[in-house]
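Peer 1: Give the three-dimensional model of this entry:
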Amino acid sequence: MEFANEPIFQWMSQFAYQPGTVYAALIGMMMLSAVGFPLPEEVTLISVGILAFMGAHPQHFPPPFEGAPVVSVHTASAIAFTAVVLSDFVIYLIGRIFGRKLLYHPRVHKFFPEHLMKRVEEWTHKYGAYACGIFRFTPGLRFPGHLACGMLRYPAWKFLLIDGIAALISVPTQIYLLAHYGEPILTKLRQFKLVVFAIIGLLLVYFLIKKLRDRWKLQKASQ
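Peer 2: Have a look, this model is predicted:
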């Protein structure tokens, strides 16, 4: 397998038949990725999906002993989705409680270049709470973006709804596809992501046009 050279997969594959360890590592990696650590979320999800594929095909990947526990695709998907949404919401709450002073604290700010911070502010002001859906698909902006959503006090239910939908599209999907088709699906998965990004882009354009139209109507009515 070409993907077998990935360090994260190499480490996790040691525990292919210790599902509890894999689930615990999955939670930890998802949380660390959410707060900006250099642990690619996609690589972790793909690794878990391939481990589930291996467990479902013992004829190709013989277990160390008969009846060895394997990674369950359903359990892994549920754990990954829950860990991602809860991690994002914790970041949102931190931003809501501590506000702008945390977002621009020297220890936080030094990890995010000025142009990234500027983009975060532009998107949050332009798209409102819908920006959190963009940040979910933009690893470099996810942490400061979710902080900004909390800082601007967008309704918690709206943040959870939009972030949850975005996570539902991207997180369990990858694990299920890899668990069913194995590594060959990676090319199709990347094509699927391009389609998702295109759909999200069109939705954002729609909401922006709708927002501008409503503002124009309001201005016209006040004249």
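Peer 1: alpha carbons only for contacts and neighbour counts from here, please
Peer 2: OK.
Peer 1: So which residues of the chain form strands?
Peer 2: Using DSSP state E, no strands are found in the chain.
Peer 1: Centroid-nearest residue for this structure?
Peer 2: In the chain, the centroid-proximal residue (CA atoms, centre = their mean) is Arg136; its distance is 4.8 Å.
Peer 1: Next one: the residue nearest to that one when sequence neighbours are not counted relative to Gly99, how far apart?
Peer 2: Closest residue to Arg136 apart from its sequence neighbours, by CA to CA, 6 or more residues apart in numbering: Arg142 at 5.8 Å. Separation of Arg142 from Gly99 (CA to CA, to the nearest Å): 16 Å.
Peer 1: Here is the second sequence; please produce its structure so I can put it next to the first one:
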Amino acid sequence: MFPPPFLIHLIDGAIGSSVLLSLAIILGTFVLEDPTVVIVGVLASDGVISLPLAIVSLYTGVILGDIVFYYIGWLASTHPKLHQYVDHDYVATFRAWLESRYVLTIFSARFIPGSRFPTYAASGFLRSPFSTFVLTAIVATSIWTTVLFFISYWFGSVTGEWFAKERWIIAIVFILVLFLVARYNLLRLRKVKQKGTDILGA
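Peer 2: Below you'll find the predicted structure:
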């Protein structure tokens, strides 16, 4: 069901308090990032959420989420059984590939649904430069989140007179397309990893 009921209840319960509303939006991006951006964009067009509060809260939540992904990988690398792989020959090829195009990889992962978590977590696991990661993630977020938000804002503006059911049906189709793209990219990523494993094992 779209919009997700828990997101609507979360935001609706916080309306009236800018602090609570901002925290609700940030929390929403942690759970379902793109749907939260779409919902907040539509609600901002309806005047339910102020434009500055919506944008700042979304940026904060998305960037914090990216940092969490990085540190999930970093924490994984501190595990005794996994730490040996940080500088292992097994990941040498991937490490060299990532280091040679680090900024481009981090930047492009933001625009490819489904690739952000594995890419950012891998960056943390391999102890890639954190400052470069954050700066690149901020630039990518400023583009992707802004575009998605204002598309949703525009959509909310032109469908303001529609019945709620009709406008959210179109929104769910849009989110479904993002989901299918994410699934396709994850399947491609698994195939690439499998080929790499086969080559190393040969």
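Peer 1: before we move on, back to that, residue contacts, the counterpart of the residue nearest to the centre of the first structure in the second structure?
Peer 2: In the second structure, Arg136 of the first structure lines up with Arg110, judged by TM-score structural alignment. Shown in contact with Arg110 of the second structure (CA atoms under 8 Å, 6 or more residues apart in numbering): Arg116, Ala137, Ala140, Thr141, Trp144.
Peer 1: Translate the fourth one into the numbering of the first structure.
Peer 2: Aligning on TM-score structural alignment places Thr141 of the second structure opposite Ala167 in the first structure.
Peer 1: how about Ile94 of the first structure, what's its partner in the second structure?
Peer 2: In the second structure, Ile94 of the first structure lines up with Ile72, judged by TM-score structural alignment.
Peer 1: so that match sits right up against Thr119, yeah?
Peer 2: No: between Ile72 of the second structure and Thr119 there is no contact under CA atoms under 8 Å: 11.5 Å.
Peer 1: which bit of the second structure covers stretch 73-80 of the first structure?
Peer 2: Counting by TM-score structural alignment, stretch 73-80 of the first structure lines up with residues 51-58 of the second structure.
Peer 1: The longest helix along the second structure - contacts with which helices or strands?
Peer 2: If you go by DSSP state H, the second structure has its longest helix at helix 164-201. Using 3 or more CA pairs under 8 Å, 6 or more residues apart in numbering; DSSP states H and E, the elements in contact with helix 164-201 of the second structure are helix 33-45.
Peer 1: which secondary structure elements does the helix it packs on contact?
Peer 2: When contacts are defined as 3+ CA pairs under 8 Å, 6+ apart, helix 33-45 of the second structure sits against helix 18-31, helix 51-77, helix 130-158, helix 164-201.
Peer 1: can we see that at 6 Å?
Peer 2: Contacts defined by 3 or more CA pairs under 6 Å, 6 or more residues apart in numbering; DSSP states H and E place helix 33-45 of the second structure against helix 130-158.
Peer 1: what's the neighbour count on Gln14 of the first structure?
Peer 2: Residues contacting Gln14 of the first structure under the criterion other CA atoms under 10 Å number 11.
Peer 1: Sorry, wrong one. I was asking about Met54 of the first structure.
Peer 2: Around Met54 of the first structure there are 23 residues (other CA under 10 Å).
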